[in-house]
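Student: With the sequence up front, the predicted model follows.
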Amino acid sequence: MFGNPVYLVGLLFASIALLIFLINWKTKLHPFLALLVVSLLTALAAGEHLVDIPETLIDGAGGTLGETGVVVALGAMLGRLLADSGAVRRIADLVVEHSSPKTAPWIMTAVSFVVGIPMFFEVGLVVLMPVIYSVAVRLEKLHDRPKMWYLRILIPAIAALSCLHGMVPPHPGPLIAVDGLGADVGLTILLGLICAVPTVILAGPVYAKFIAPLVRLEPSSTLIEQYTGTSPEKADDAGAVRQTAGAGARSAGADSAGDDAGSAPGTGGDRGAGSGSGAAASSASPSGPGAAGAETEKKARQVPTWMAFVCVLVPVVLMLVHAVVVIIAPESPAEAVAEAIGNPVVAMIIGVVFAAVALGMAARMNGEQIRSSFGSSLGSIAGVILIIAGGGAFNQVLKDSGIGDAMVSATSHLHMNLIVLGWLIGIILSFATGSATVGIVSATGIVAPLVTDESSMFISLIVIAIGSGSIGLNWVNHAGFWFVKESFGMTLGEATKTHMTVQTLVSVFGLAFALLLSLLA
């Protein structure tokens, strides 16, 4: 019975159903623990020897963390240093200094795209929040289309940050899929960026222009003052808005690490910040321009804008080098060097060290301040790293128990496009569990045995599709949904029409462009 393909495929679906139940049950079991419990029970039900199960779980968790966990930790350190040094503030200044009704949404799209490369979704949004509010307030006062500019500026940021978070390494989700499917990380980054650019444009400024006049978002005066340091009545002075745009800029790592910390508390359809912000927003932002905001403002003035962009892009460029060298100079001496520096771990180490030296000197941060910034960044990603480990254990059980081979046998006659299959599994599990990472690790484990003799390009496109699927249908059981809702005082309906719809559009467009590129694979 244990070796019967029908039984094993049924066991796979039963284990997924149990995982969804445990995460969504009234006890809200943490995804890490839920994954381990399901992995243990699945191994037992598949007939794996009891003495072999611990080794399977340890090998799966440790093997996945061997590279992915290190890269995630380094990425968190880089993102926190960029925020604490004021580098992100310098990038965000571009929006404030060049904002107009026509250019502001597009500039915000570009800035959010760059910021989203090294930062988790909520971390990047928290860092950009003062800029979003300040630019929106300024445009509200200077132009005759009130109650529209908040969404015109916010939606491009959501689209860019979520797209990069789900589709492009070195974010943890895509890295998990890269590792599980054996994809080339440089090629995946290149193809992911090609898919991401049109996706963000369509789901960001284009959709914002359509939906903004239909949803009259009106954040409370408390929220506006919290993020801009000025009241709406005083916002007529564009210079004052620009001067205070960075008042709320601060370190953001402690609040989030993707969608996997569990659902934030919310209250149905009420307007969730009438007298203040929700739990997520209030913990992420000061009530006004205090000492921390002034210090960040001071450091930001000392960091050149070009240096801020370079520090963000160094690790990504290094990871792209290998893919480019393979194309233009395959089997040359340069390929070995490119392969070494393009390894995600090496690229991130170089990027973090470069940023520490460059930003430390520019922002006049001493060694103690840099170490403090790095140390405080790690607590925010503990949950993500644990979920990655749990997902690795689950995937190893699927392999060792023969469930993966059973899936190959059961689906070999269906001839379903693996890009579509990966996307479909990713979006269903992400929606059902409230965790993008759970969706990615589970989809990767299910699809991996089906990937046999496909080209490197096609495998990278499967990675992008799985990541795209994990972004979609981000609704009430995702912490990111409540974070956006409460930070802008939205009703449940407003958050559904904006945040959830934007991320679902990103998911669908990401799949569409992956399928288009697959015609060339």
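Tutor: That came through, no problem.
Student: drop to CA atoms for contacts and neighbour counts, all remaining ones
Tutor: Noted.
Student: tell me, how many neighbours does the residue lying closest to T437 once chain neighbours are set aside end up with?
Tutor: Closest residue in space to T437, ignoring its immediate chain neighbours: G173 at 5.7 Å, by Cα to Cα, 6 or more residues apart in numbering. Neighbourhood size, G173 [other Cα atoms under 10 Å]: 29.
Student: same question, F13
Tutor: If you count neighbours by other Cα under 10 Å, F13 ends up with 11.
Student: Can you give me the buried ones in the host helix or strand of it?
Tutor: Using DSSP states H and E, the element containing F13 is helix 5-24. Using 16 or more other Cα atoms under 10 Å as the test for burial, helix 5-24 gives 5-6, 8-9, 11-12, 15-16, 18-24.
Student: another one to put next to it:
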Amino acid sequence: MPLVIVAIGVLLLIILIMGFKLNTFVSLIMVSYGVALALGIPYTDVAKSIENGIGGTLGHISLIFGMGAMLGKLIADAGGANRIAVTLIDKFGEKRIQWAVLFASLICGIALFLEVTIVLLIPIIYSIAKELKISIVHLGLPMVTAALVTHAFLPPHPGPTAVASEYGANIGLVLVYGIIVAIPTAILAGILYPKLAKKIVPTAWTSKGSESFGVQKTFKLEETPSFGISVFTALFPVILMALGAGLDIIQPAIGFDNNMLVKVIRFIGNSSTAMGLSLLLAVYTMGLSRKVPIKELMNTCTSAINTLGMLLLIIGGGGALKQVLIDGGVGDYVAKLFAGSHMSPVLFAWTVAAILRICLGSGTVATLTTAGLVLPVLGTMPDVNLELVALATGAGSAVASHVNDAGFWMVKESLGLSLKEAFGTYTVLSTIVGVSGLVFTLLLDVIV
């Protein structure tokens, strides 16, 4: 019965969001109440369970998430992302233009959320495609691949940050392993698959895109921050968290003491501290050093948070549903089903996330709901690498983007694709990201 109740809850969530066009957060809360009562949670405890789910999920990640949004907005508004993209494209040249777009988007995508990356880089892609007389899709697919890969695997993006927190995984290690998985995955899906897709849906390459997405803020290159400063600012949180993660790997192997240097590295390598220091750096490099008034910089930070409100609520709603599943005993029930199973925890987490992603559309909601089902099972499985389970969950949450995913429609419209062309390009591409991410994570599981 618990799994039947979960299935009905998921179906109801799909009906509310897609059928009745209800707000995702409202739908999640309504379904959480219904599932909680159906699972037999006492009436007096239902509200507390939902509150605990929202608070527990947002308590740790809101700081990272909020400062990450402000960091990305500062880089974007200063023209740093524009400088990164234009410089790399210029250096790589016309023959390797797809590689240039892919790496520019990967660097920008670490600091910017998926939707922001697409909106910010689409105008640059348009102008280059027009100048080189090539299809917008030729450059658009590597760009959206990089945006999706960073969204699925790399903190401070909401999905990997939230699920790492739920599993109790080290966010720095998730980032390091995520980069190792993300790069070959992006090459497979963003460079190699488009060559095949051109034969499957050749009409997509005749698209001229949507002009509404091509008109965005323009920058004079000489007025933007330098390439080196822009890249350093975007990657600074990665550098700090990687230092902390490296220390966590090396210290047990070598066995040195917790001296002052180790304590300092561990302090600055903490994900929250790293994001705070990176934000301060961005305020200087993207603003104060360029004589931008502090008031204008703070307005940029405020606008970043204003656009974040509903997304934070949706993440909290996903956490509420996750907590209800745990408190209602669904996780324990699933754990009993898999008791004694030799199934890899990495594969198990990926499978659950992939199913939920296909049903729910939102990758972030799918990751958080997966945590509620997977967490109790992890305790029954030996030698669980929590960081890789978090990555596998992210990979599963990228699979088969289709009509119930807002990102699907954004890619379809920005690249000017028909529904059939969008399925043949982005839906397949996202599935390659999910499956490749799983394969590379399983390979890492053998190594580490």
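Tutor: On my side now, so go ahead. Treat the numbers as computed from the prediction; the structure is a model and nothing was measured.
Student: picking that back up, now for the helix holding F13 of the first structure, which elements pack on it?
Tutor: With contacts taken as 3 or more Cα pairs under 8 Å, 6 or more residues apart in numbering; DSSP states H and E, helix 5-24 of the first structure sits against helix 31-45, helix 403-411, helix 418-433.
Student: tell me how far it is from the chain's mean position?
Tutor: Centroid separation for helix 5-24 of the first structure versus its chain: 26 Å, with Cα atoms, centre = their mean, to the nearest Å.
Student: quick one, that helix and helix 403-411 angle?
Tutor: Helix 5-24 of the first structure runs at 120 degrees relative to helix 403-411, counting by axes from the mean of the first three to the mean of the last three Cα atoms, to 10 degrees.
Student: Can you tell me what sits against helix 5-24 of the first structure?
Tutor: For helix 5-24 of the first structure, contacts defined as Cα atoms under 8 Å, 6 or more residues apart in numbering pick out 1-2, 28-31, 34-35, 38, 42, 45-46, 402-403, 406-407, 409-410, 429, 432-433.
Student: Could I have the buried ones of the residues you listed as PyMOL selection syntax?
Tutor: The following PyMOL line selects those of the contacts of helix 5-24 of the first structure that are buried, judged by 16+ other Cα under 10 Å:
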select buried, resi 29+30+31+34+35+38+42+46+402+403+406+407+429+432+433
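Student: so which helix or strand takes in the counterpart of the residue nearest to T437 of the first structure in the second structure?
Tutor: With TM-score structural alignment as the criterion, G173 of the first structure lines up with G159 in the second structure. Per DSSP H and E: G159 of the second structure is located in helix 158-167.
Student: what's the following helix or strand past that helix packed up against?
Tutor: On the C-terminal side of helix 158-167 of the second structure, the nearest following helix or strand under DSSP H and E is helix 171-187. Packing partners of helix 171-187 of the second structure (3+ Cα pairs under 8 Å, 6+ apart): helix 136-153, helix 158-167, helix 227-254, helix 386-396, helix 428-447.
Student: three-state assignment of the equivalent of M365 of the first structure over in the second structure?
Tutor: The alignment partner of M365 of the first structure in the second structure, by TM-score structural alignment, is V292. Put simply, V292 of the second structure is coil when judged by DSSP: H, G, I helix; E, B strand; the rest coil.
Student: ok, the residue sitting nearest the centre point of the second structure - contacts?
Tutor: Centroid-nearest residue in the second structure, with Cα atoms, centre = their mean: H151, separated by 2.1 Å. Residues near H151 of the second structure by Cα under 8 Å, 6+ apart: 109-110, 113-114, 157-160.
Student: What segments of the stretch 1-150 of the first structure are helices?
Tutor: Secondary structure of the stretch 1-150 of the first structure (DSSP state H, counting those that start in this stretch): helices located at 5-24, 31-45, 53-65, 68-84, 87-98, 104-116, 121-142, 149-167.
Student: For S277 of the first structure, find the nearest of the ones you listed.
Tutor: Closest approach to S277 of the first structure among the helices of the stretch 1-150 of the first structure (Cα to Cα): helix 121-142, 12.8 Å.
Student: Thought L39 was touching G328 of the second structure, still the case?
Tutor: Yes: contact criterion Cα atoms under 8 Å: G328 of the second structure and L39 qualify, at 5.3 Å.
Student: What are the contacting residues of stretch 33-44 of the first structure?
Tutor: Residues from elsewhere that reach stretch 33-44 of the first structure (Cα under 8 Å, 6+ apart): 11-12, 15, 18-19, 22-23, 50, 53, 57, 387, 390-391, 393-394, 397, 401.
Student: Might one say that L325 of the second structure is in contact with V374?
Tutor: No: using Cα under 8 Å, L325 of the second structure is not in contact with V374; the gap is 10.4 Å.
Student: Now do the shared contacts for those two.
Tutor: Here L325 of the second structure and V374 have G331 as joint contacts, going by Cα under 8 Å, 6+ apart.
Student: if we can go back for a sec, export the helices and strands packed on helix 171-187 of the second structure to JSON lines and append columns for distance to G287 of the second structure.
Tutor: JSON lines is the format used below for these (distance: least, Cα to Cα, whole Å):
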{"stretch": "helix 136-153", "distance to G287 of the second structure": "25"}
{"stretch": "helix 158-167", "distance to G287 of the second structure": "26"}
{"stretch": "helix 227-254", "distance to G287 of the second structure": "12"}
{"stretch": "helix 386-396", "distance to G287 of the second structure": "34"}
{"stretch": "helix 428-447", "distance to G287 of the second structure": "36"}
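Student: which residue packs closest to S207 of the second structure, ignoring adjacent ones?
Tutor: Sequence neighbours aside, G416 is the residue nearest to S207 of the second structure in space, at 5.9 Å (criterion: Cα to Cα, 6+ apart).
Student: mind checking how far the aligned residue in the first structure for that neighbour is from Y207 of the first structure?
Tutor: Per TM-score structural alignment, the equivalent position to G416 of the second structure in the first structure is G489. Note on G489 of the first structure: its distance to Y207 of the first structure, by Cα to Cα, to the nearest Å, is 21 Å.
Student: More neighbours: which of the two?
Tutor: Using other Cα under 10 Å as the criterion, G489 of the first structure and Y207 rank with G489 on top: 26 against 21.
Student: what kind of secondary structure is that one in?
Tutor: Applying three-state DSSP: G489 of the first structure is coil.
Student: Is it in contact with A281, as I believe?
Tutor: No: using Cα under 8 Å, G489 of the first structure is not in contact with A281; the gap is 10.0 Å.
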